[in-house]
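[1] I would like to see how this sequence folds:
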Amino acid sequence: MENNREIIFKDTNLVSKANSIVEATYKLGVMEQKIISVIASNIHPNDKDFQTYTFSIKQFGDLIGSKSKNLYKEVDKITTQLMQPFLFINHEGKPTRIAWLSKATYNINEGSVTVRFDPDLKPFFLLLNQKFTRYKLGNILHLRSNYSIRLYELLKSYEGLTERTFTLEELRAKLGLQDKYPVWINFRQRVIDHAQAELAKKTDISFTYDAIRKGRSIHKIKFKIKTNSSSDQIIKIEEDTYSQDVIDIQRLGLEIGMNLNKKVITEWLNYGKNNIVELMQSIKYDDTIKNPIGYISAVLPKKATTDEQLALFDDDKSILIEKAIREFIMSKLPKRKVTRIEKIPHYMHRNDALEILKKYFDEEESKRIWEEQGAEITEKLYEESQSKLIKAPSL
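    Below you'll find the model as predicted:
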């Protein structure tokens, strides 16, 4: 008879994975990786076979801090995807197709899902007597990027050795990014720098890194790994901050004549404290709004979506870089049709480009961006300038 266990959700659950699956080449989204780790953290050390596990979708959403209003549909979709065979490279270098789950039952009336790992995954999760990586579940549950989760596991497996070096091509493959972010600076900012900030703030390890060049191109990334001693305090700090946020919003409400209960504030906080404060202050002297609580409840989701997008743009800087590059190219394009376009070496554009880049970044960062992308930007400028060229009449 098949044994079924109810999944226990605890940040302190231990996730154990064979290094061969940690090192494998595959791609999973954020939710998919978290579901795999939650299941893995409920395997008992003496289990000889996979059990079935039932988890409450609401509990899972609460645990990972999901704000999705369609979590039930998302979990159903994700578990279906996890049952599809995917291609990965095993520890012997052999391309292999395997599914993460062999079973996923959606218990519609119970608000839960029952799942089981595919039997072919046994060597990676059961009776681990080879090299394996172990970490507390809470380290990855609060990460927002799937690349951060993968990079965390890859570096965690080398934590005791303090250093880990990948070729850029190898790292792209392990993160499932072979064709995405082909320009180094975008890859660095959107993937590595973002993961660096997340891991330092939310996990038990942090890292610095050096980009090693081969000629003019980045060839390898050398990571230096260190233990983050403040990680045990992260969850408690988040909980304390959340409680203080409720108090702060209540006080601000009273100052502007709004008596807010904790339930309303708790719902609002899903969209960010700063967004709430800005909206409350913006309507402070607006007499046309007769139902301020209803107004904020209606406007907040739209504002949060816009602000979250802008925050992401600011965090990884890539959008600002693209904006600055576009401004530079537009400033250099001929204003009217011309009969001849000369290809100017990129170093001759340096000063003009830096003037525009410094509108968005400090001097050091501006110089680094131009050093890394100057030749590429100049080539793009030359290509776009061709559109201003008067074509010779055909004979």
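
[2] From now on I want contacts and neighbour counts done on CA atoms only, so please keep to that.
    OK.

[3] which other helices and strands contact the strand or helix carrying residue 135?
    Here residue 135, judged by DSSP states H and E, is contained in strand 132-136. Counting contacts by 3 or more Cα pairs under 8 Å, 6 or more residues apart in numbering; DSSP states H and E, strand 132-136 packs against strand 14-18, helix 19-22, helix 146-156.

[4] and with 7 Å instead?
    On a contact count with 3 or more Cα pairs under 7 Å, 6 or more residues apart in numbering; DSSP states H and E, strand 132-136 meets strand 14-18.

[5] contacts for the strand it packs on?
    37, 40-41, 124-125, 128, 131-137 (Cα atoms under 7 Å, 6 or more residues apart in numbering).

[6] swap in stretch 126-133?
    Against stretch 126-133 from outside (Cα under 7 Å, 6+ apart): 16-19, 45, 47-48, 156-157.

[7] Kindly report the same for stretch 197-211.
    139, 142-143, 196, 218, 220-229, 231, 234.

[8] The strand holding residue 135 versus strand 14-18: what angle between them?
    160 degrees (axes from the mean of the first three to the mean of the last three Cα atoms, to 10 degrees).

[9] got the buried residues for strand 132-136?
    Buried residues in strand 132-136, counted by 16 or more other Cα atoms under 10 Å: 132-133, 135-136.

[10] Over to stretch 27-38?
    Judged by neighbour count (16+ other Cα under 10 Å), stretch 27-38 contains these buried residues: 27-28, 30-38.

[11] excluding its backbone neighbours, what's nearest the spatially most central residue of the chain?
    When Cα atoms, centre = their mean is applied to the chain, the residue found nearest the centroid is residue 145 (1.7 Å). Counting by Cα to Cα, 6 or more residues apart in numbering, residue 145 lies nearest to residue 30, which is 6.1 Å off, once chain neighbours are set aside.

[12] Test my guess that the one you found contacts residue 148.
    No. Using Cα atoms under 7 Å, residue 30 makes no contact with residue 148, being 9.1 Å away.

[13] And this one, please, so the two structures can be compared:
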Amino acid sequence: MQAPAIQQQQYNSAVTKANALIEANYKLSTLEQKIILYLISQISKDDDDFKMYSLPIQEFSELLGYRGSPKYTELREITKNLMRKVLEIREGQKLKQLSWVSYVEYDVHSGYVSLAFDPRLKPYLLQLKREFTTYRLKNVMELKSSYSIRMYELLKRWQYIGEAVLRLDDLRMMVGAGDKYSEYHNFKKRVLNPARKEISEKTDIIFTYEEIREKRKVVALRFQIKEKAIEPIAIEEKKDATVDDQYLQFLAVVQAYDRYITEKQFTKIAILAQKAFGDNWMDELIQTTRRIMQRNDIREPIAFLTYFLNEKVQRIQAGIDPNEVTVHSGTKVVRREIVPDWLRDYEEKLAAESSGGKETDEDIEQMRRELEERLKKYRD
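    Now for the predicted structure:
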């Protein structure tokens, strides 16, 4: 039985990895993967260097599924083995071999175990701005198969597209199967199908796959990845794990275009989207965002999205048809001129206010009013 404190406080944390690390080749047991992912979830997005990441030895023991008093001998063997594990990262013509953990310290007096990542992992875990994947830790902590965990990560990496084509030999190495299931029918039976069942039952995505053959031999797999439906909620009234899941879903969309958005920025946008789109606001918001991101004439797409949603909300409040507001280039409502420079200032202000973490509903409304004043001269 796992410790309630860990589940409630830490399992809802986010795991963020560079895509190069997601696609690395390595073999870790289920327990070893959960230790690594738990540690990664403790990294703050503002960290510019690794720290010693600690947790109570009792909770560490429970995290690994042990009951009763901590079994120090077994715990030490687990961390010693973890320090020996090597991962391989390919970058162009380079092949890098690294260890996950470089130092472990048990302090029986304080009751804590502390672990340090190998410093060479910094480019893959710290200050990530592009080419990264984020997901909620809770989605992997209930998975019992190491293959399921790795399959989940790889599918999350391609979720924003909804499809991924992976060569079979590469996939075997990435999930840690190596040459264990050299015959495809064994790999399908022992890895693919169990992972599909477990991921569908316990995580936020589902997937199907089809086989790609060359001369009747399966050489690659084409995966179709879908997000599980999320019940819409009123963000103004409730902030819980569902909102966090919606943020990660939206983040996956914007990061596909090498953009980033904070959770508080998303909350503000989501409030407007609910007013603009109604019950189906999340799907509409994602579709709208993708259309905006694909336009070459919009310099600040996040700011423009806010502008667009405000236009829709204002028309609804004025009793004017909001469907006249579109994101297509050259339309009457979204005008032909380049997005005004002040929108960049607005986006920067929004980000600055968000990072402070002290805004209230009144602050949000005040920012909206300021934006509306700026927009007046751009209306018909």
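
[14] Can you flag which of the contacts of stretch 197-211 of structure 1 belong to helices?
    Those of the contacts of stretch 197-211 of structure 1 mapping onto helices are 139, 196, 234, per DSSP state H.

[15] got a winner among those for most neighbours?
    Taking other Cα atoms under 10 Å as the neighbour criterion, residue 139 ranks highest of those with 22 neighbours.

[16] OK, contacts around that residue?
    Counted by Cα under 7 Å, 6+ apart, residue 139 of structure 1 has contacts 202-204.

[17] Could you rank these by neighbour count and give me the top one?
    residue 203 (25 neighbours).

[18] do you know how far that one is from residue 145 of structure 1?
    13 Å (Cα to Cα, to the nearest Å).

[19] counting contacts, what elements does the longest helix seen in structure 2 pack onto?
    Identified as the longest helix of structure 2 according to DSSP H is helix 301-317. Judged by 3+ Cα pairs under 7 Å, 6+ apart, helix 301-317 of structure 2 is in contact with helix 263-277, helix 281-293, helix 342-356.

[20] quick check, nearest of the ones in helices among the contacts of stretch 197-211 of structure 1 to residue 374 of structure 1?
    Using Cα to Cα, residue 196 comes nearest to residue 374 of structure 1 of those, at 25.7 Å.

[21] how much space between the closest one and residue 124 of structure 1?
    According to Cα to Cα, residue 196 of structure 1 stands 27 Å off from residue 124 of structure 1.

[22] ok, now residue 357 of structure 1?
    48 Å.

[23] ditto for residue 37 of structure 1
    Residue 37 of structure 1 sits 12 Å away from residue 124 of structure 1, taking Cα to Cα as the criterion.

[24] Show me the strands in structure 1, by range?
    4-6, 14-18, 52-56, 86-89, 95-98, 101-107, 112-117, 132-136, 163-167, 205-214, 217-227 (DSSP state E).

[25] Check which residues of the fifth one are buried.
    Neighbour counts over strand 95-98 of structure 1 (16+ other Cα under 10 Å) mark residue 98 as buried.

[26] mean per-residue distance, that strand to structure 2?
    Strand 95-98 of structure 1 differs from its equivalent in structure 2 by a mean of 1.9 Å after superposition (mean Cα distance after the TM-score superposition for structure 1).

[27] In structure 2, point out the residues matching the helix ranked longest in structure 1.
    Ordering each helix of structure 1 by length in residues (DSSP H) puts helix 292-316 first. Aligned by TM-score structural alignment, helix 292-316 of structure 1 falls on no residue of structure 2.

[28] now that helix, how far from the chain's geometric center?
    Mean C-alpha position of helix 292-316 of structure 1 versus that of the full chain (Cα atoms, centre = their mean, to the nearest Å) differs by 19 Å.

[29] Contacts made by that helix with the rest, please.
    Contacts of helix 292-316 of structure 1 (Cα under 7 Å, 6+ apart): 189-190, 194, 271, 275, 279, 319.

[30] For those residues, which PyMOL command selects only the ones that are buried?
    In PyMOL syntax, the buried subset of the contacts of helix 292-316 of structure 1 is picked out as below (16+ other Cα under 10 Å):
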select buried, resi 189+190+194+271+275+279
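
[31] which residues does residue 60 of structure 2 contact?
    Contacts for residue 60 of structure 2 were tallied using Cα under 7 Å, 6+ apart; there are none.

[32] Apologies, that question was intended for residue 104 of structure 2.
    114-116.

[33] same thing but at 6 Å, please
    By Cα atoms under 6 Å, 6 or more residues apart in numbering, the residues touching residue 104 of structure 2 are 114-115.

[34] Going by neighbour count, which residues in the longest helix of structure 2 are buried?
    Quick answer for helix 301-317 of structure 2 (16+ other Cα under 10 Å): 301-313, 315.

[35] Residue range in structure 1 corresponding to that helix, please.
    Helix 301-317 of structure 2 corresponds to no residues in structure 1, going by TM-score structural alignment.

[36] I appreciate the help and will end here.
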